[in-house]
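**Q** What shape does this take:
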Amino acid sequence: MYRPLHDGWTLTAVSDEVDIAGIPAAVPGCVHTDLLAAGLIDDPYLDDNESRLTWIGRTTWAYETTFDWSGAQDAERVDLVCAGLDTVATLHLNGAEVGATANMHRSYRFPVRDLLREGANTLRVVFTSPYTYAEGQRARLGDRPGAYDEPYQFIRKMACNFGWDWGPTLVTSGIWRPIGLHAWDGARLSAVRPQVTAEGRDGRVEAHVTVERADGDGPAAPLAVTASVAGVSARALLAPGEREAVLTLKVPEPELWWPRGHGGRPLYPLEVRLAEETASGASAEGAPLDSWRRRVGFRAVRLDRSGDGFTLVVNDVPVFARGVNWIPDDCFPARVTRERLVRRLDQACEAGVNLVRVWGGGLYESDDFYELCDRRGLLVWQDFPFACAAYPEEEPFASEVEAEARDNITRLAPHPSLVLWNGNNENIEGFADWGWRDRLGGRTWGAGFYFDLLPRLVAELDPARPYWPGSPYSGSPELPPNDPARGTVHIWDVWNREDYLRYAAYRPRFVAEYGFQGPPAYATLRRALSDDPLTPASPGLAHHQKAVDGAEKLMRGLRAHLPAPATFDDWHYLTQLNQARAIAFGIERFRALAPHCMGSVVWQLNDCWPVVSWSAVDGDGRRKPLWYALRRAYADRLLTFQDGALVLVNDAPGEWAGELAVTRRGLGGEPLAEERLAVAVPARGTLPVRLPARLAEPGDAAKELLTARLEGHTALRFFAEDTEAALPEAEFDAVAEPVAGGARVTVTARTLVRELALFPDRLDPAAEVDDMLRTLLPGESVTFTVRSPGGLDLAALTAHPVLRCVNEPRP
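**A** Modelled structure (predicted):
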């Protein structure tokens, strides 16, 4: 019997400086959200409120609740089960210490039967200040370099809690995952770890089962363990004193689980049951002692390293990773509901994504996250939570890292979506290239985790999945880690120093991180900031730009491509547009290189708060223009101009064939030269088509462009940047009409209209548009559908600054 303990909690500051006592507390939750609910702090996501809340992470806090317990509920064993405590906690039941924790990333179980009383019982959980603990460990072990001047590597906690170049410094404490009492008799299933694979046409399950007995390993009745899936069963007996069994099930010809775009995602219920064995040799009748159920999928996964490449292969089919990086979706993870994950992961799927990388500065995500990825065919690359710092390998960290890894490898083993374990984010690169070696002076930095402990644990507990020591990484500690010619690469010179056209100079094998910034939606900014007026340099907006020199880098990246913004509205539209263009340019480059390059993982899908960042979906869940660019660049079929050629990319299961038309045109749409040819691109293939000089070389670069069309797919290439092109002043007709649930906007071009965008959230914060960033030639039309539960001003919907284009008339 499991009894949640989520009610009746209070929160108290254990501090002479902070006078907060006995306020209501939500469990699961954290101190910040409790203080916010009590009206004791301002929303840390608004304006610069975050700056005044650093005291929370430097305070010790106590959670306390009282619950009733009856002897009638007694059992041989009663355990206090803590799915997640953040982070350094001491637990007391009725005044007696139950246990202590120092790791946000793992679960805990404490026996408490002898401490329970008839009637009222008091449970108290005291959380030591994360800073006090981390700074104490740093003083004891010696400092270690990191990307930020915060001690996040000295505590097993979500690193980005301490601030990042896209996130606020909001250092949390609290009971962040469920907590409760588990009463049980006889024995229980303490761990079930299925290894589920496909071998030829058959499926195979090895269910590794560990049992805990109520009386320890002393004399007891034999136990029977059974496992069943897809109509196949297996049974094992555990004699007194035995704790582990492996049950093997061979399933004939199951339907295979495939990534998105490659096939279906069938899931099969796998059940494991534990019962006492009777003297007659049959399991005792009635309810089992314990049971475990999950849905599993049959598939085989491996990492192909041939030729120094990096290719994920599922069911013997190489998969081009159309990926995004995932960060925690909220600084306060207990607020991330299943419904919110559904929306965010659906946004990934709708953008053509087939892989999500769970980044190492965050968390092992919730069971809901991986189960939703299973159902959607989203491949999951899982970082172990180490990021951008040298980590100590001494105790207590070595034991904590092993415990958390064992806990989470076992927890995530059933999920077919999980296809790769990755040791860390950028730490190998930091040691090799960021000057850490000299600063460390021989102190440990995490190498023992990435090259020894973690691969050993994966080999022991999850041998059917590949392990990679870190990203970027070239395949050997002796090689430069961020070499595009080998393994995985992170490309950050573009955002930090170079124009985005530099992506074309890369010929990588797999790009695991690259990104470009843009601001969030207007409605998100207006909710978060009270700046009046709102300008690119206003104080609130500056506070919500965490990247070093971020505002200047936005403008530097804009200057070569788009006109200088004259107003805040211009700045907002043009920087969002430039972000979308930069990432689309990179994606198209890397996809055109397939199969030499087999992965593009954009930084990043989501945000944890309203901020100027690299995300495609902002902190309020609104889709930025980048999201629409992702959807086009990650489509199954893509036409892209590359290096004097047109490359046809076909990441679909069938051949792509038809008549390709490539036309050099004037900006008025008139054809100047044209080539038509029959093409056929094989499934999962690319086809470069070299362009003849009469197409590739313009007569006047400022006044011409190329168009390519094949089977409803279109690509455009302007010979000059918008700052140098002779773009006409846009003339078009725009008509808005009401439809059920919103409006329909039809735009018909009378001249070239460049990068047409509609921003209905300026009129209704809940409004969304189905498409964006469309370039029209004279005579072409596009229709946008706007969903708006609050209703819209139709006249405003077709006027500045809601309807925008690059070459719009200037006042």
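
**Q** all contacts plus neighbour counts: C-alpha atoms, from now on.
**A** OK.

**Q** doesn't residue 29 fall inside a strand?
**A** No. Secondary structure assignment (DSSP: H, G, I helix; E, B strand; the rest coil) places residue 29 in coil, not in a strand.

**Q** Please generate a structure for the following sequence too, so the two can be compared:
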Amino acid sequence: MLEAAPLTDGWILRHEGDALPAEVPGCVHTDLLAAGVIPDPFLGRNEAEVAWVGRREWTYERELDAGSAQEQTDLVFEGLDTAAEILLDGQLLGRVRNMHRSYRFDVTGLQGRLTVRFASAYTEAEAVRGRLGERPGAYAEPYQYLRKMACSFGWDWGPTLVTAGIWRPVRLEHWSTARIARVRPLVTVEEGTGRVELHVDVERTRVEAELVVEARVGEARARAEIDGSQGVVRLEVADPELWWPRGYGEQALYDVELTLLHGDEALDVWRRRIGFRSVELDTSADAYGTGFTLVVNSERLFARGVNWIPDDVFPSRITRERYRKRLRQAADAGVDLVRVWGGGIYESEDFYTACDELGLLVWQDFPFACAAYPEEQPLRGEVEAEARENVVRLMPHPSLVLWNGNNENLWGFRDWDWERRLAGESWGEGYYLGLLPRVVAELDPTRPYAAGSPWSGSWRHHPNDPAHGTHHSWEVWNRSDYADYRLHVPRFVAEFGWQAPPAYATLRRALPGEELAADSPGMLHHQKAEDGNGKLRRGLERHFAFPEGDFDRWHYLTQVNQARAIAAGIEHWRSHWPVCAGTVVWQLNDCWPVTSWAAIDGDGREKPLYHELRRLYADRLLTVQERGGGLVVAVVNQAAREWTGEVTLRRMSVDGGVLGGASVAFTAGAREVALVRVPRELEPDGAKEFLVANAQGLRALRFPAPDREIPYPRPEFDVELVPGGIAVTAHTLVRDLLLQADRLDPDARADRGLVTLLPGERVTFGVSGWRAPDAAAARAALYCVEPAR
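**A** Below is the predicted model:
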């Protein structure tokens, strides 16, 4: 039987003649940080002080003894970041240049000093650029010239920390006669029968050995011979339980085991978990343009999505528990789709396993983002090799429902002046429209492929045409007010977002000793977006009087604006289902403490946006929208059962008076949207009035004017400590009340975000992790919208 021996211990990192302890898996930055050689690059402006690390060569070493009674021993690296040569006692085993691949070297009977010598990623990228010529990109860093996590080189939410190291596990594998080299599982469901085809590749030491493979899935068993180096095992499971995305059914998973046999001797075993489900992507033309609707088990979905970036700029630090926690947060917010963005990585098995178990659909970008990528060697061969490996590696996961060719590169070619600057040079089109769809069609025909995001499906339409395919909505954040989300109904909104700073406790930890201000040195350093603070200010000034010199109010109001902006988009687009078939918020998470579009900040704390997503992505949503020159209440029902009831409407004044009311019956079918017309006499008239709609515990509000024009009363409310939290009772209208629990205690968390209370209403904020409850502190941690000054 194949024996695997992890090589985690005994590594050293060579640094200027010194030998430092090295952690494997790991990277140079984390080893230097552990040894006290560099300061924490996440704190203050330390990022700039450690920039030299990415410009150096680095060497990892340890002793290796590959002796074994077995016939062959392989040295297996699951991931090397990025350009390196591997030597054993000075003899070259091989050279590598791709972070996204694994590598295997025959070291049978060898022993001695194992050396992994990493070149600077800058040196490698600049050498390739020198041979192939300049290509345009969104950033000046040369990330498009090597197969490495692009955001290592910085992004508009991330630091420039160019890593190197043995970032995934390394081991010795001892084996005899043959081993399983690859298993490609094709899992389908047809007419109530689950079918599994296991396409097996083997590597041999003895070509004459007769080999068979045995497989089992549940009660099903099958056996097949290996012809040369390949074989196919086919199994059927009658009436399998289906795997469903969360909110649509259970996540049934089946254990698969495949054993390679020589006679009665088991040589190697492959084990995975699979799920039976069908997935289609409906891109058919209709009266509105070209659709983009995911269909799972014949059920058409409105995708409630988030974009995922690497959860740490040093991915080797992301543990199974951290993946689980972050994805659990996504699921708890009502998310059912996670897009793995193309400037990052193919994530670890732990990520996809958690998605399988939580019912989170995965949209997987191939790692290309915001740049023109050369199609010549040495890149082309690396692209194909990594695609083939990772398509097969991720195929067992039922959560994976879509392969996507790139992020924004087709759009960039058309709109970002690339076509003129390229002057006929290659830029990646051959990957997205040629190589990658061929690889997916050959290896994984069970899943759809999209050429890019955004992409209209054809050059006949603009790549970012909202009427065709996927759309990225960034003009609103960059140039206008979030109310403009309501001007269009894209077929699928794959990116849109609004910035806000991280939680207060996150800022205090990341910027120790700094007097916080929107434009203080540390705050500016942890704001990577072009004119980010300017856009935050202009976004605020459209709704509020700007709080000059008041950091706490600025911090609160920017959080409010972020939540309201995302709500404006999602409520509008969900109300237009099935024309619009999904929203994917930019972004779920951060890779360090930073002002960004994230719902969960770099320390894992939830912003108010996170809690707002729980409302926006619930199965049932109430929202007031404009239709046909008047107002309607959109009753959005994504549940599997019909929803019937009454919408209670109240036209109110901001001083608390009720100016009119009515109750209107509604019926919203399963997975449907019902529109309830608001009587004209109940539509608010002017800045002093607003509309309240209630139905079965849900509420929607309509304020017809920006906050700076609304004559709010001075907010009055009582605060009391109650078991497990803080209760607030309003005596006036209290709009967007927020408990910033981390101001009570860095470990404290609140169970809800922004809440608007009418006079006489009461709400309880559940609080966990608060070690010393105090009523005065509770009141000081509560913020709400106040009258314009």
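
**Q** quick one: contacts for the aligned partner of residue 25 of the first structure in the second structure?
**A** Matched by TM-score structural alignment, residue 25 of the first structure corresponds to residue 22 in the second structure. Counting by C-alpha atoms under 8 Å, 6 or more residues apart in numbering, residue 22 of the second structure touches 10-13, 31, 60.

**Q** nearest to residue 323 of the second structure, of those?
**A** Comparing the contacts of residue 22 of the second structure against residue 323 of the second structure with C-alpha to C-alpha places residue 31 closest, at 21.9 Å.

**Q** what's the counterpart of the closest one in the first structure?
**A** That one, residue 31 of the second structure, aligns with residue 34 by TM-score structural alignment.

**Q** sorry, back to before: so which of the contacts of residue 22 of the second structure is the closest to residue 735 of the second structure?
**A** If you rank those by distance to residue 735 of the second structure using C-alpha to C-alpha, residue 31 comes first, at 48.1 Å.

**Q** in the host helix or strand of that closest one, what's buried?
**A** Here residue 31 of the second structure sits within helix 28-34, counting by DSSP states H and E. Neighbour counts over helix 28-34 of the second structure (16 or more other C-alpha atoms under 10 Å) mark 28-32, 34 as buried.

**Q** Pipe the residues you listed into TSV and attach distance to residue 573 of the second structure per row.
**A** Listed next are those as TSV, based on distance: C-alpha to C-alpha, whole Å:
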residue	distance to residue 573 of the second structure
28	45
29	43
30	43
31	46
32	47
34	47
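
**Q** What is the nearest of these to residue 75 of the second structure?
**A** Out of the buried residues of helix 28-34 of the second structure, the member with the shortest distance to residue 75 of the second structure (by C-alpha to C-alpha) is residue 28, at 21.2 Å.

**Q** thought that closest one was touching residue 163?
**A** Yes. Using C-alpha atoms under 8 Å, residue 28 of the second structure makes contact with residue 163 at a distance of 6.7 Å.

**Q** Give the residues shared as contacts by these two.
**A** Contacts common to residue 28 of the second structure and residue 163, judged by C-alpha under 8 Å, 6+ apart, are residue 53.

**Q** Can you tell me the SS state at the counterpart of residue 247 of the second structure in the first structure?
**A** Counting by TM-score structural alignment, residue 247 of the second structure lines up with residue 261 in the first structure. Of the three states, residue 261 of the first structure takes coil under three-state DSSP.

**Q** before we move on, what about residue 640 of the first structure?
**A** strand.

**Q** cool, residue 561 of the second structure as well?
**A** On the three-state scheme (three-state DSSP), residue 561 of the second structure is labelled helix.

**Q** For it, give its distance to residue 612 of the second structure.
**A** 12 Å (C-alpha to C-alpha, to the nearest Å).

**Q** Can you list the buried residues in stretch 380-392 of the second structure?
**A** Using 16+ other C-alpha under 10 Å as the test for burial, stretch 380-392 of the second structure gives 380, 382-383, 385-388, 390-392.

**Q** just curious, which of those residues is nearest to residue 637 of the second structure?
**A** Nearest to residue 637 of the second structure among those: residue 391, at 35.2 Å, using C-alpha to C-alpha.

**Q** What is the equivalent residue in the first structure for the closest one?
**A** Using TM-score structural alignment, the equivalent of residue 391 of the second structure in the first structure is residue 409.

**Q** before we move on, which element is its match in?
**A** Judged by DSSP H and E, residue 409 of the first structure forms part of helix 397-412.

**Q** Now that helix on the second structure. Mean distance?
**A** On superposition with the second structure, the mean distance recorded for helix 397-412 of the first structure (mean C-alpha distance after the TM-score superposition for the first structure) is 0.5 Å.

**Q** isn't residue 686 of the second structure right next to residue 702, touching?
**A** No. Contact criterion C-alpha under 8 Å: residue 686 of the second structure and residue 702 do not qualify, at 11.5 Å.

**Q** wait, what's in contact with residue 14 of the second structure?
**A** Residues near residue 14 of the second structure by C-alpha under 8 Å, 6+ apart: 20, 58-61.

**Q** one step back: next, the contact list for the match of residue 391 of the second structure, please.
**A** 458, 461-462.

**Q** And for residue 764 of the second structure?
**A** Residue 764 of the second structure neighbours (C-alpha under 8 Å, 6+ apart): 725-728.
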